[in-house]
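Chemist: Here is a sequence together with a model predicted from it:
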Amino acid sequence: MVFLNLQIKGIIQMTARTGKFLATVLLGLTISTSSLAAEPVTPELTDKLSQLLQQEMRAVQGGMTSIHSAMVMGQHEAVAENAQQIHDSFILQQELTEEDRKDLMSAVPKGFIKLDKEFHKLAASLAEAGRNEDTKEQHRLFSKMTGNCIQCHSKYVSDRFPDVKSVKD
């Protein structure tokens, strides 16, 4: 488990250099402007953005897995560290060129950005709950983060995850 946590930390730290808006897209690899009839945005993304987004998604997935394991084992410090790393991956932007940012922003709907900001805010709160050793709050926040992922996938990435149904509808 320690090796896995070190690997995940390395991945998250590595992806923390990929750009602020990559975290914005960590909840999905393809994005649509509407859950009903919109076309996926992935074909419009550059190869570079697609690769960075996939990398970012894998890092968040690993962090969420580590948080779950740490929560059920009472490893509050690990919850705090992993949640903080997910939150901090939002404060980036070094590797994106101005053109990359424009390409990404043209593909990302406002609702997606709102979900992403909420996700990162929840991660910061989860880190605090870990530092406070508050298992009940950790569970509540982790559940909200998971719901946020489900909502995003069902709305903005339904072509990639057609069987994910929103928990908010």
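Modeler: The structure has been received and is ready for your questions.

Chemist: rest of the way, CA atoms for contacts and neighbours
Modeler: Noted.

Chemist: now the strands for the protein?
Modeler: Taking DSSP state E as the criterion, the chain contains no strands.

Chemist: Enumerate the positions of the helix ranked longest in it that are buried.
Modeler: Assignment by DSSP state H gives helix 47-72 as the longest helix of the chain. Applying a neighbour-count criterion of 16 or more other Cα atoms under 10 Å, one finds 49-50, 52-60, 62-64, 66-68, 70-71 buried in helix 47-72.

Chemist: which other helices and strands contact that helix?
Modeler: Helix 47-72 sits against helix 2-15, helix 20-24, helix 76-88, helix 135-156, with contacts defined as 3 or more Cα pairs under 8 Å, 6 or more residues apart in numbering; DSSP states H and E.

Chemist: Quick one: closest of those helices to K117.
Modeler: Comparison of those against K117 by Cα to Cα identifies helix 20-24 as nearest, at 7.4 Å.

Chemist: Can you lay out the helices and strands packed on helix 47-72 as CSV showing mean neighbour count and distance to D100?
Modeler: Listed next are the helices and strands packed on helix 47-72 as CSV, based on neighbours: other Cα atoms under 10 Å; distance: least, Cα to Cα, whole Å:
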stretch, mean neighbour count, distance to D100
helix 2-15, 16, 16
helix 20-24, 25, 10
helix 76-88, 23, 20
helix 135-156, 19, 20
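
Chemist: another one to put next to it:
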Amino acid sequence: MSNVDVCPESAKKPVPVPSPDALFARFYRECWSFVRSVLLKRGVPDRDADDLTQEVFVLAWRQRGCVVWNEHARAWLYTVAVYRAANHCKLARHRTEALVADLPEPAVYPRMTQAMDATRLLWRILQKLGEKLAPVLVAYEIEGRSMPEIARALRIRLKTAYARLQLARNRLALCAPR
């Protein structure tokens, strides 16, 4: 019977063990698209996905001594990516949408301008009415108060309050633009 060598010389050569950096590099290449897709599914805009994917792997690189780069590390990366996406979406600068062009003129703008012009005109007219007529007109027409309440507040007789209101209305009709 012949003596058969169970382990030939070629098999006795030491198998090179990849360095931790080489293991991480391979893991990085294999998991890049996975991490990016997780970020995109979690609401990260496409324009930010590559940067955040890189940030996830920077964190992984910092933890490379503590993590074994196998299928369990993929689950760890998933968790890191989910938290990173959540933090990114919470930032106020990512909640607003950037304007891409000039905004159209709002339809309300002409009405606002007209209202402001009318307010300025009313203010000038009230200045012309004077200290006695303007408070009665404003209290009755704008504030909606009753005439007895106005008379008590201004400490005048009720008939005087009605007379001032009528006089203010007459002067307002003369001052108003036609």
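Modeler: Right, received. Where do you want to start? Bear in mind the structure is a predicted one, so any value in this text is a computation, not a measurement.

Chemist: Quick TM-score on the pair, please.
Modeler: The TM-score (TM-score structural alignment, normalised by the length of the first structure) is 0.22; 58 aligned residues with a Cα RMSD of 4.8 Å.

Chemist: Can you lay out the helices and strands packed on helix 47-72 of the first structure as TSV showing distance to L115 of the first structure?
Modeler: Output for those, formatted as TSV (distance: least, Cα to Cα, whole Å):
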stretch	distance to L115 of the first structure
helix 2-15	20
helix 20-24	9
helix 76-88	13
helix 135-156	7
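
Chemist: Of all those, which one is nearest S106 of the first structure?
Modeler: Nearest to S106 of the first structure, of all those, is helix 20-24, at 11.8 Å by Cα to Cα.

Chemist: Which neighbouring elements make contact with that closest one?
Modeler: Helices and strands touching helix 20-24 of the first structure, as assessed by 3+ Cα pairs under 8 Å, 6+ apart, comprise helix 47-72, helix 110-131.

Chemist: Can you show me the helices along the second structure?
Modeler: Shown for the second structure, the helices assigned by DSSP H span residues 20-41, 46-62, 71-90, 109-129, 133-137, 147-154, 158-175.

Chemist: mind checking how far V38 of the second structure is from L167 of the second structure?
Modeler: 75 Å (Cα to Cα, to the nearest Å).

Chemist: Of these two, which one has the most company?
Modeler: More neighbours surround V38 than the other of V38 of the second structure and L167, with 19 against 15 (other Cα atoms under 10 Å).

Chemist: The more buried one and Y78 touch, don't they?
Modeler: Yes. If you go by Cα atoms under 8 Å, V38 of the second structure and Y78 touch, sitting 7.1 Å apart.

Chemist: Touching, I8 of the first structure and R58? I think so.
Modeler: No. Applying Cα under 8 Å as the test, I8 of the first structure and R58 come out as separate, 9.3 Å apart.

Chemist: And stretch 154-171 of the second structure, what's buried?
Modeler: 161-162, 164-165, 168-169, 171.

Chemist: before we move on, back to that, tilt between the longest helix of the first structure and helix 2-15?
Modeler: Per axes from the mean of the first three to the mean of the last three Cα atoms, to 10 degrees, the angle that helix 47-72 of the first structure makes with helix 2-15 is 140 degrees.

Chemist: and helix 47-72 of the first structure with helix 110-131, angle?
Modeler: Interaxial angle of helix 47-72 of the first structure relative to helix 110-131 (the same axes, to 10 degrees): 30 degrees.

Chemist: show me the contacts for L167 of the second structure.
Modeler: By Cα atoms under 8 Å, 6 or more residues apart in numbering, the residues touching L167 of the second structure are L133.

Chemist: circling back to that earlier point, dump the buried residues of stretch 154-171 of the second structure into a markdown table; add distance to R74 of the second structure as well.
Modeler: What follows is those, written out as a markdown table (distance: Cα to Cα, whole Å):
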| residue | distance to R74 of the second structure |
| --- | --- |
| A161 | 84 |
| Y162 | 85 |
| R164 | 85 |
| L165 | 82 |
| A168 | 82 |
| R169 | 81 |
| R171 | 83 |
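
Chemist: Kindly indicate which of these lies nearest R124 of the second structure.
Modeler: Distance to R124 of the second structure, by Cα to Cα, is smallest for R171 among those, at 12.6 Å.
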